[in-house]
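Undergrad: Any chance you can model this:
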Amino acid sequence: MSSRRFKAPGPIATFFALLGLGILLSLGSWQALRYQQKSHAEGQRDALAEATPRPISDLAALNRGELDFHPVTVRGEFLSDRAFLIKHRVHQNKPGYWLVSPLRLPSDELLLINRGWVPYERGEAIARSLLEASAGEQEFHGLVHFLDYVVADTPARQRLARGEASEAILLWDSYDTEGMHSALEGTTAQRAVIVTLAPDHSGEPYPIASLAHITEPYLTAEKHFGYALTWYSLAVALIVIYAAAGFGVLHAQPMATRA
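TA: Coordinates of the predicted model:
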């Protein structure tokens, strides 16, 4: 009885197999790390869901990370000359923006507030009208959202650096809190934190305030686990295919000639 001996495929096949294996393992490890991070954040969020709201009068506790995903109350006055519209936000299958306004705290520091969703068609006009109607000190409550991963809106940051973004309403392609901080004159949070207002702060008819993107995020820890499992499974499949080729299992059979 003959036994098969392993003979490595050619150098080109081996190179691409190792390259593919490295890519798949890197993607799997990245998703596994994101799974761990999201699991921690979701556990922290769930544990604090029913916590007593903490009042915020300055940025100290936010900078220390003590209030991440914690219910809070905050008092201050919205800036009348600056707001941000975050693109590509969907509500009930309709495109729109998140409206983010800087709130001046009693400490004179600035805190970003996600006021809710506005429709794409009239988003900028609605934002301007809300800025005009937001004068005076007010009290709000919501959740502190800490972004463990910030996607930089590089074009928007470059426009700011060149002094080309002087209008009151600035459009952003991503939820780039760090970039938004750079557009403000004053002391802002040292971390990627933003307070998202609770649903009862919705306007008539806009903005539509919601905590759904925090409490029910699209990319949950479970989804990251599924992605990691997929990439690792593909890596195992690649190893099996390479080994099968080396043992000659995948040799093509000649086609039978027709009579």
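
Undergrad: Could you use CA atoms for every contact and neighbour count after this?
TA: Fine.

Undergrad: what's near enough to touch Gly96?
TA: For Gly96, the residues meeting the contact criterion (Cα atoms under 8 Å, 6 or more residues apart in numbering) are 87-90, 117-121, 123.

Undergrad: Switch these over to TSV; also include neighbour count and distance to Leu59.
TA: Below are those laid out as TSV (neighbours: other Cα atoms under 10 Å; distance: Cα to Cα, whole Å):
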residue	neighbour count	distance to Leu59
Lys87	18	27
His88	15	29
Arg89	18	27
Val90	15	30
Trp117	24	25
Val118	28	27
Pro119	19	31
Tyr120	18	32
Glu121	11	35
Gly123	19	29
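
Undergrad: to compare against the first, here's another:
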Amino acid sequence: MREWRFVLSKKWLGYLAVAVVFAVVCVFLSHWQWERRAENLALQDRLNANYNARPVAITSILPELDSYSAADEFKPVRVTGRYLVDKTFLARDRSYNGFPGFEVLVPLETTSGRVFVIDRGWVPTGNTHDAPDSIPAPPSGRVTVVARLSQSEADVPGRTDIPGTNELARIQPADIAKRLQLPTYTAAFGQLKSETPETATLPKLAQKPQIDWSLNLSYAIQWVMFAVAAFGFLIYVVRQEYDALNSDEEDQRWLEEERERKRLKRGPSDSDLEDHDLDEKGYESSLPGTRISR
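TA: Predicted structure coming up:
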């Protein structure tokens, strides 16, 4: 075992410490990815439950104009009123399956006098100008809308509304409320699910969000593999060092064994035979007064 004592040197103990620290960091990151996976699974479960829930009256979820809870995201609400078609807004720079376009936002004045902003869906950018070629009209008169709740969007640095137009940089019902000067739900808006009465054409309705938790699982496994690889690499370089330190001694031992093998294969030489005969005959003592016999 003395050949392996070099691993107890400060250099190799330092390498071991580096490998341990790296492995601890990898395990921490793996655990973090595993927790993210659990969070995304919970979000997926909540999304599925809310997305497929039965519609309820808007006042049961949004009792006040500024009410909103993230736990209610995508829950369908039922609203009755009339569209303020002349107050239609367009949220620009929106994509649908990779194509550029706009989200069509039409305020719905409810029977209670409150306004709830409805995102009726997506329309593509026009062929000859930076605006839709056409926008499907909503039903006129009294309409009952079922829409899924969505939170007011956050500001995006560098993106602002275009003054004097109906184009918006982000969907924020509070901004629309300032333009309407009407009591408006400001913390949330609705993504259209259905309308009664129906219209012949509709914009492209919002697609169901997809929450991918498989990547978190993959990353968690990869970080564990990195930790194992660190110790595997350390073992490899230790073995390389061992071979380098002991190669001369092993080579000398091999040469000696090879010489002995060849000697045995070749048989005894003449000198070996003579030495053997002398050993068998023996000698008398060479002390004074003695005579060597042959």
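
Undergrad: hang on, the earlier thing: let's see which of the contacts of Gly96 of structure 1 end up in helices.
TA: In helices, judged by DSSP state H, the following of the contacts of Gly96 of structure 1 are found: Gly123.

Undergrad: from the contacts of Gly96 of structure 1, which single one is nearest Leu103 of structure 1?
TA: Distance ranking of these against Leu103 of structure 1, using Cα to Cα, places Trp117 first at 17.5 Å.

Undergrad: buried ones in the lengthiest strand in structure 2?
TA: Longest strand in structure 2, counting residues (DSSP state E): strand 99-110. Within strand 99-110 of structure 2, the residues scored as buried using 16 or more other Cα atoms under 10 Å are 100-110.

Undergrad: Next: stretch 61-72 of structure 2.
TA: If you call a residue buried by 16+ other Cα under 10 Å, then stretch 61-72 of structure 2 has these buried ones: 61-62, 65, 68, 72.

Undergrad: ok, the residues you listed vs Leu41 of structure 2, which is closest?
TA: Distances from Leu41 of structure 2 to the buried residues of stretch 61-72 of structure 2, taken as Cα to Cα, are shortest for Asp72 (16.7 Å).

Undergrad: need the contact list for that closest one.
TA: 50, 61, 149.

Undergrad: cool, and Leu184 of structure 1?
TA: Under the criterion of Cα under 8 Å, 6+ apart, the neighbours of Leu184 of structure 1 are Arg82.

Undergrad: tell me the SS of it?
TA: coil (DSSP: H, G, I helix; E, B strand; the rest coil).

Undergrad: which residue lines up with it in structure 2?
TA: Alignment note (TM-score structural alignment): Leu184 of structure 1 maps to Ala177 of structure 2.

Undergrad: Ok, Tyr242 of structure 1 next?
TA: Across the alignment, which pairs residues by TM-score structural alignment, Tyr242 of structure 1 is matched by Ala230 of structure 2.

Undergrad: And Ala32 of structure 1, by the same measure?
TA: When the two structures are superposed using TM-score structural alignment, Ala32 of structure 1 falls opposite Ala38 in structure 2.

Undergrad: ok but that match is inside a helix, no?
TA: Yes: with three-state DSSP as the criterion, Ala38 of structure 2 is assigned to a helix.

Undergrad: Could you report the neighbour count for it?
TA: Applying the criterion other Cα atoms under 10 Å, we find 15 residues in the vicinity of Ala38 of structure 2.

Undergrad: And for Glu39 of structure 2?
TA: Under the neighbour criterion other Cα under 10 Å, Glu39 of structure 2 is assigned a count of 13.

Undergrad: Ok, the one 3 residues further on next?
TA: The tally of other residues near Ala42 of structure 2 (other Cα under 10 Å) stands at 13.

Undergrad: In which helix or strand does it reside?
TA: Assessed by DSSP states H and E, Ala42 of structure 2 sits inside helix 10-51.

Undergrad: for that helix, the distance to its chain's centre please.
TA: In terms of Cα atoms, centre = their mean, to the nearest Å, the centre of helix 10-51 of structure 2 is found 11 Å from the chain centre.

Undergrad: Name the next helix or strand following that helix along the chain.
TA: Using DSSP H and E, the helix or strand that follows helix 10-51 of structure 2 in sequence is strand 56-57.

Undergrad: Now that following strand on structure 1. Mean distance?
TA: Its match in structure 1 and strand 56-57 of structure 2 itself, once the structures are fitted together, sit a mean 4.4 Å apart by mean Cα distance after the TM-score superposition for structure 1.

Undergrad: Would you mind finding the match for Leu149 of structure 2 in structure 1?
TA: Aligned against structure 1 by TM-score structural alignment, Leu149 of structure 2 finds its counterpart in His145.

Undergrad: Would you mind finding the match for Asn48 of structure 2 in structure 1?
TA: When structure 1 is aligned by TM-score structural alignment, Asn48 of structure 2 is paired with Glu42.

Undergrad: can you check Thr111 of structure 2 too?
TA: Using TM-score structural alignment, the equivalent of Thr111 of structure 2 in structure 1 is Pro106.

Undergrad: Also Leu168 of structure 2?
TA: Using TM-score structural alignment as the criterion, the counterpart of Leu168 of structure 2 in structure 1 is Leu170.

Undergrad: Now do the SS call for that match.
TA: Three states are possible here, and by three-state DSSP the one that applies to Leu170 of structure 1 is strand.

Undergrad: Check whether it really touches Asp81, as I assumed.
TA: No: distance between Leu170 of structure 1 and Asp81: 10.6 Å, which falls outside the contact criterion (Cα atoms under 8 Å).

Undergrad: joint contacts of these two?
TA: Common neighbours of Leu170 of structure 1 and Asp81 (criterion: Cα under 8 Å, 6+ apart): none identified.

Undergrad: which one of the two has more residues nearby?
TA: Set side by side, Leu170 of structure 1 and Asp81 give different neighbour counts by other Cα under 10 Å, the larger being at Leu170 (18 against 14).

Undergrad: re earlier: average distance between the longest strand of structure 2 and structure 1?
TA: Comparison of strand 99-110 of structure 2 with structure 1 after fitting gives an average deviation of 2.5 Å (mean Cα distance after the TM-score superposition for structure 1).
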